[in-house]
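Peer 1: give me a 3D structure for the following:
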Amino acid sequence: MKKVLAVLLAGILCVGVFAGCGKSDDGGKASAGSQAAQEEKKEGAMVGISVPKASTGWTAAVTYYAEKYCKDNNLNYKLVQAESTNDQANQIDDLISMKPDVIVLLPINDELATAAQTVKDAGITLVNFDRTLGATEPDYYLAGDNPGCGSAGADWMVETLGKEFDVAVCSVTSWGNIAEERKAAFEERLKEIAPEANIVNEYASESASQEDGLKLMSDVLQSNPELDAVFCVDDEQGVGILQAINEANRKDIKAVYAAGGGASVYLDKIKDSAFPIATVSYYPSMICDAIQIAVDVAEGKTHDAKTIEEAVVISADNMDEWKESIGFDPDAPY
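Peer 2: Below is the predicted model of the structure:
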């Protein structure tokens, strides 16, 4: 009897052991399958992203939105930030060596044309964001409407001041074609709709920083004892310009228009300003659209070769609605 019980117990133990092994094996397969699915998702189209290292809030926000978009969408990506044109060219070579499907490039300036051409020569799709690349034609290009940013400023200024006023035009020397497009479009449109308006002079700072804007505008004010308005090419430059006007207690200035951005530090001043000020949409979250183009074309979807996003004037009348329309992120560094 004892022998029979021993045999029965041994059988039960064997069944239990094999049942346990079977369960463990199934669970292992399920876990491995889940991990493989995750790895497969991460191993989708590889996107390289090259941007300048943050010198202004706008470029800092480009990186912020790019990282956030890639992480939120579980993309397979590599983002690098360059301190100089040589640094960016070297980083592009490094990205090429990783064999990505697409590279999204915000160049420091058009000196990156040669480096950009090496991307195309390597058979990698090139999506150019914002600043252009001179003679090198990207496969896809996405930017805000730079001429529209300028011409919209002329329309707003005439609506605000009428057709006769003196205006100073402030640009940024290091920006190349972007600043030139905004400035030229403003001047052309102003001449068209208000030929009596007088551009007292053109001025420029080296960068679009608030500090450079303050220094530039201090010189402009000294050179112009009487002035009605200021046009500048960037929000952050505009903050420095507003600071100079306030510190000089210049009551003669009746309007300031910044041709591009949507920077929170500038938007905060719109409703509290003693005189009308405005900006126009050129928000850094556009980089997300460029990245999505990269993902789409890598997956075989079609896109227009050139995408220009609309320039919308932002004033006290529509600022809240505009913020809501773009999903404005108060945590972004811009």
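
Peer 1: switch to C-alpha atoms for all contacts and neighbour counts from now on
Peer 2: Fine.

Peer 1: and E181, how many neighbours?
Peer 2: 18 (other CA atoms under 10 Å).

Peer 1: strands of the chain, start to end?
Peer 2: Along the chain, the segments classed as strands by DSSP state E run 46-52, 76-82, 102-105, 125-129, 140-144, 166-172, 198-205, 229-232, 255-258, 277-280, 306-309, 313-314.

Peer 1: do you know how far the closest residue to A294 other than its chain neighbours is from E211?
Peer 2: Nearest non-adjacent residue to A294, counting by CA to CA, 6 or more residues apart in numbering: V102, 5.9 Å away. Separation of V102 from E211 (CA to CA, to the nearest Å) stands at 37 Å.

Peer 1: N249 now?
Peer 2: Taken as CA to CA, the span from N249 to E211 is 18 Å.

Peer 1: what about these two, which has more around it?
Peer 2: E211 (16 against 10).

Peer 1: wait, what's in contact with that one?
Peer 2: Q237, G240 (CA atoms under 8 Å, 6 or more residues apart in numbering).

Peer 1: same question for D329.
Peer 2: Contacts of D329 (CA under 8 Å, 6+ apart): none.

Peer 1: want to put them side by side, so please do this one too:
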Amino acid sequence: MSRATSPTPRWWLTAAALTSATLMLTGCLSNNPEAVGDDDTSTADAAPAGANSEPGEDVVIGFSGPAAGHGWMGAITQAAQEQGDQFDDVELRVSEGTDDVNLQISQVEQFINDGVDAIVVLPFDGAALTEVAIEAMEAGIPVVNVDREFSSEFAARTTILGDNYGMGVSAGNYICERLGDDPDAVVAEVAGIDSLPLTQDRSRGFSDALAECDLEVSHRVDGDFTVQGGESATANLLQAAPEIDALWNHDDDQGVGVLAAIENANRDELFMVGGAGSANMMREIQDPDSVVEATVIYPSTQAADGIRLARLLAQGRGMDDLVQVEVPREIQLYAPVVTSDNVEDYLPHAFES
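Peer 2: Take a look at the predicted model:
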């Protein structure tokens, strides 16, 4: 089976350029839109510049995230802890990971009561954590929102996101490069949890990219982001689709079950593209006998980046590699495709499923 690296279509390059420009613009916005222009203070006076690696004022940062029962989520927390350990001027307080919304709310409330200098939150449910995040902001504690957005822009000073729509686009681009000359190609999709906006964004990006080469998703199931769910959903999909040319699986942890179902069904006519960028899926890419040809990165460094930015916010510093002196309002990370051509570059930094 031949393997090809998907070149990025011109329309996506244009979109990426526009997104970058938008991020630079949103980085200049105040947390409170009504406050912009209220006085004549220049942004140059708002936050001192300086090398971000230089020690600053000692600060305490609280971190709360979901339970690490998922390889990607475990990597998120580990990277955050390691990042905190790198700074002598940071005391990082990590709450026990939980999928209990009420418990996570109480964790953030405890950080507020303790008077920490900044809070980094990857919410189990962004909407449910919005109110307590607003409380922190109103108490003068900058909040960095990671991955799952709050439902109010007033709940966070800075938000760090993966590019869910871009993941779908990257997966679709790769499949278009492989199958774009076959209008009858059968494309399947194993999504995560359909009720989540991030899943909806991934599917929308995938569909939009396939449309560029006149392909569409013929068969689609959701696997609930678990190994068991991925295996069960894929088994059902394979029974319904006797022939498949390409399959995109949204999540590499879930992909362990997806691969098991493919192997149990003795299906080798298809190729598979993964999502998130786990080490085991990258090793599959290295195996010439595997159906896995690629995976799309969804960075597990988001909370670690959140710790870095929370430190700067708590210390009243900006980012020394930007002309704009303030920490940006929003940062969205890129979703590159990993294939046999570049897997050696990404594997050392991948998480284990």
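
Peer 1: can I get the strands of structure 1 in TSV including distance to E188 of structure 1 and mean neighbour count?
Peer 2: Formatted as TSV, the strands of structure 1 follow (distance: least, CA to CA, whole Å; neighbours: other CA atoms under 10 Å):
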stretch	distance to E188 of structure 1	mean neighbour count
strand 46-52	31	24
strand 76-82	35	18
strand 102-105	30	27
strand 125-129	26	24
strand 140-144	19	22
strand 166-172	12	22
strand 198-205	11	16
strand 229-232	13	26
strand 255-258	16	25
strand 277-280	18	28
strand 306-309	20	15
strand 313-314	18	24
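
Peer 1: arrange the ones you listed in CSV, one row each, with distance to V119 of structure 1 as further columns.
Peer 2: Shown next, in CSV, are the strands of structure 1 (distance: least, CA to CA, whole Å):
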stretch, distance to V119 of structure 1
strand 46-52, 11
strand 76-82, 15
strand 102-105, 8
strand 125-129, 7
strand 140-144, 13
strand 166-172, 29
strand 198-205, 32
strand 229-232, 34
strand 255-258, 35
strand 277-280, 33
strand 306-309, 18
strand 313-314, 36
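
Peer 1: quick one, which of those strands is nearest to L221 of structure 1?
Peer 2: Closest approach to L221 of structure 1 among the strands of structure 1 (CA to CA): strand 166-172, 9.5 Å.

Peer 1: compared with structure 2, how much does the closest one deviate?
Peer 2: Strand 166-172 of structure 1: mean distance to aligned residues in structure 2 after superposition is 1.5 Å, counting by mean CA distance after the TM-score superposition for structure 1.

Peer 1: the residue nearest to A294 of structure 1 maps to what in structure 2?
Peer 2: Matched to structure 2 by TM-score structural alignment, V102 of structure 1 sits across from A118.

Peer 1: pretty sure its match contacts R311?
Peer 2: Yes: judged on CA atoms under 8 Å, A118 of structure 2 makes contact with R311 at a distance of 7.4 Å.

Peer 1: anything in contact with each of those two?
Peer 2: With CA under 8 Å, 6+ apart as the test, A118 of structure 2 and R311 both reach I61.

Peer 1: now for K68 of structure 1: which residues touch it?
Peer 2: With CA under 8 Å, 6+ apart, K68 of structure 1 has no contacts at all.

Peer 1: in structure 2, what sits opposite it in the alignment?
Peer 2: The alignment partner of K68 of structure 1 in structure 2, by TM-score structural alignment, is E82.

Peer 1: all helices for the stretch 251-353 of structure 2, in order.
Peer 2: 252-264, 279-286, 302-314, 343-346 (DSSP state H, counting those that start in this stretch).

Peer 1: check the stretch 1-150 of structure 1 too.
Peer 2: Going by DSSP H, counting those that start in this stretch, the stretch 1-150 of structure 1 shows helices at 2-42, 57-72, 85-97, 113-121, 146-161.

Peer 1: mean neighbour count, the ones you listed: which tops it?
Peer 2: Comparing those by mean neighbour count (mean count of other CA atoms under 10 Å), helix 146-161 ranks first with a mean of 22.

Peer 1: other residues contacting that helix?
Peer 2: By CA under 8 Å, 6+ apart, helix 146-161 of structure 1 touches 178, 181-190, 193-194, 231, 233, 254-255, 257-260, 276, 279-281, 310-313.
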